[in-house]
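S.K.: structure here, sequence nowhere to be found:
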């Protein structure tokens, strides 16, 4: 997989562009009602075994299995450092009435700061998306530890807003 990505990078294509092209090909293939094989393009898409995990989750909910799976759910006390109404990805008992998160207590000091920083990014990004709040979007990117400066955050945001303005009417 890394070799494929390096070859695409050498061609000047970003991973997102490659995935978009693969998805376009797959959607065309899926229009064929007689398709009864797994398309080879699917192997290049990434997310291997996601369908197995999704089917397992559906079966667990439908059959009320009570097995443990890692899912995104409301915190409800699973991570003591976070509010109950925040979404977290944790091991949970899967029931027909929804996931019941397993408590892990407090996050260790070694990761608490980074996880809180990412959660702040997520909350600000959600606020920006729902309300069309440019300042929240800028603060979200500035908060993200992968963005090294406020200036770069603004450049990225402005470029994304311009490139995707037709999909972002809430920011008009």
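M.R.: Happy to help now that I have it. Not measured: the values here are computed from a predicted model. Numbering: from 1, shown residues only.

S.K.: from here on, contacts and neighbour counts on C-alpha atoms
M.R.: Noted.

S.K.: give me the three-state assignment for residue 71.
M.R.: Classification of residue 71 using DSSP: H, G, I helix; E, B strand; the rest coil returns strand.

S.K.: what does residue 88 give?
M.R.: Under three-state DSSP, residue 88 falls in the strand class.

S.K.: next: the one 3 residues further on.
M.R.: Secondary structure for residue 91, judged by three-state DSSP, is strand.

S.K.: got the contact list for it?
M.R.: Residues in contact with residue 91 (Cα atoms under 8 Å, 6 or more residues apart in numbering) are 68-71, 101-102.

S.K.: burial measure for the nearest residue in space to it that is not next to it in sequence, as a count.
M.R.: Closest residue to residue 91 apart from its sequence neighbours, by Cα to Cα, 6 or more residues apart in numbering: residue 70 at 4.1 Å. A count of nearby residues for residue 70, using other Cα atoms under 10 Å, gives 17.

S.K.: try this one next to it:
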């Protein structure tokens, strides 16, 4: 087998240490993570405008799960992208504009806190070879003095990264 010199230290022209590799096989584990349920449609149902009774009042939360699997234990981050409403710290998503209801937006909650859209945030560390359901909640939130009826659809694109 050929030898490969890793490093050598010298004082002046005298070698004092010389490291060589021989018969070494380095295996780098490949980690991959994925979300099992790739496309979700969360139906919050038909609501009356009277559900909302003032600024920042909310509809009932609807639970949904992202099923996350990894090949190795891994810390995972997610970013949910979408068009947010101004002055909401990216925590309220704007509704699609076509025949849209007015005065409400959409929030997604993770671990009892509204997520910040368009920013990475940490999820639980995922154990290897297991699929874990990560619970999220979706709800409408009133963002204006008056709510006007209409369609209340929004689109979110998510990305995951793992280490």
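M.R.: Looks like it arrived, so ask away. Bear in mind the structure is a predicted one, so any value in this text is a computation, not a measurement.

S.K.: TM between them?
M.R.: TM-score for the superposed chains, counting by TM-score structural alignment, normalised by the length of structure 2: 0.19, backed by 53 aligned residues with a Cα RMSD of 5.1 Å.

S.K.: I'd say the residue nearest to residue 91 of structure 1 and residue 94 touch.
M.R.: No. Using Cα atoms under 8 Å, residue 70 of structure 1 is not in contact with residue 94; the gap is 9.3 Å.

S.K.: pull the longest strand from structure 2.
M.R.: Counting by DSSP state E, the longest strand found in structure 2 is strand 131-142.

S.K.: what residues of that one count as buried?
M.R.: By 16 or more other Cα atoms under 10 Å, the buried positions in strand 131-142 of structure 2 come out as 131-132, 136-142.

S.K.: take these and write them to a markdown table, including distance to residue 66 of structure 2.
M.R.: Listed next are the buried residues of strand 131-142 of structure 2 as a markdown table, based on distance: Cα to Cα, whole Å:
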| residue | distance to residue 66 of structure 2 |
| --- | --- |
| 131 | 10 |
| 132 | 8 |
| 136 | 8 |
| 137 | 11 |
| 138 | 13 |
| 139 | 16 |
| 140 | 20 |
| 141 | 22 |
| 142 | 26 |
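
S.K.: what is the nearest of these to residue 65 of structure 2?
M.R.: residue 136 (5.9 Å; Cα to Cα).

S.K.: separation between the closest one and residue 109 of structure 2?
M.R.: Using Cα to Cα, to the nearest Å, residue 136 of structure 2 is found at 6 Å from residue 109 of structure 2.

S.K.: likewise residue 162 of structure 2?
M.R.: The value you get for residue 162 of structure 2 to residue 109 of structure 2, if Cα to Cα is used, is 21 Å.

S.K.: where is the longest helix in structure 1?
M.R.: Using DSSP state H, we find that the single longest helix of structure 1 is helix 109-131.

S.K.: for the helix or strand that it is followed by, name the packing helices and strands.
M.R.: Following helix 109-131 of structure 1 in sequence order, the next helix or strand is helix 134-143 (DSSP states H and E). Applying 3 or more Cα pairs under 8 Å, 6 or more residues apart in numbering; DSSP states H and E, one finds that helix 134-143 of structure 1 makes contact with helix 109-131, helix 150-163.

S.K.: for the last one, buried residues please.
M.R.: Residues 153-154, 157, 161 are the ones in helix 150-163 of structure 1 that count as buried (16+ other Cα under 10 Å).

S.K.: ok, now which ones touch residue 114 of structure 1?
M.R.: For residue 114 of structure 1, the contact set (Cα under 8 Å, 6+ apart) is empty.

S.K.: residues near residue 29 of structure 1, how many?
M.R.: By other Cα under 10 Å, the residues close to residue 29 of structure 1 number 14.

S.K.: with residue 4 of structure 1 instead?
M.R.: If you count neighbours by other Cα under 10 Å, residue 4 of structure 1 ends up with 10.

S.K.: which SSE is it in?
M.R.: Taking DSSP H and E as the criterion, residue 4 of structure 1 maps to helix 2-10.
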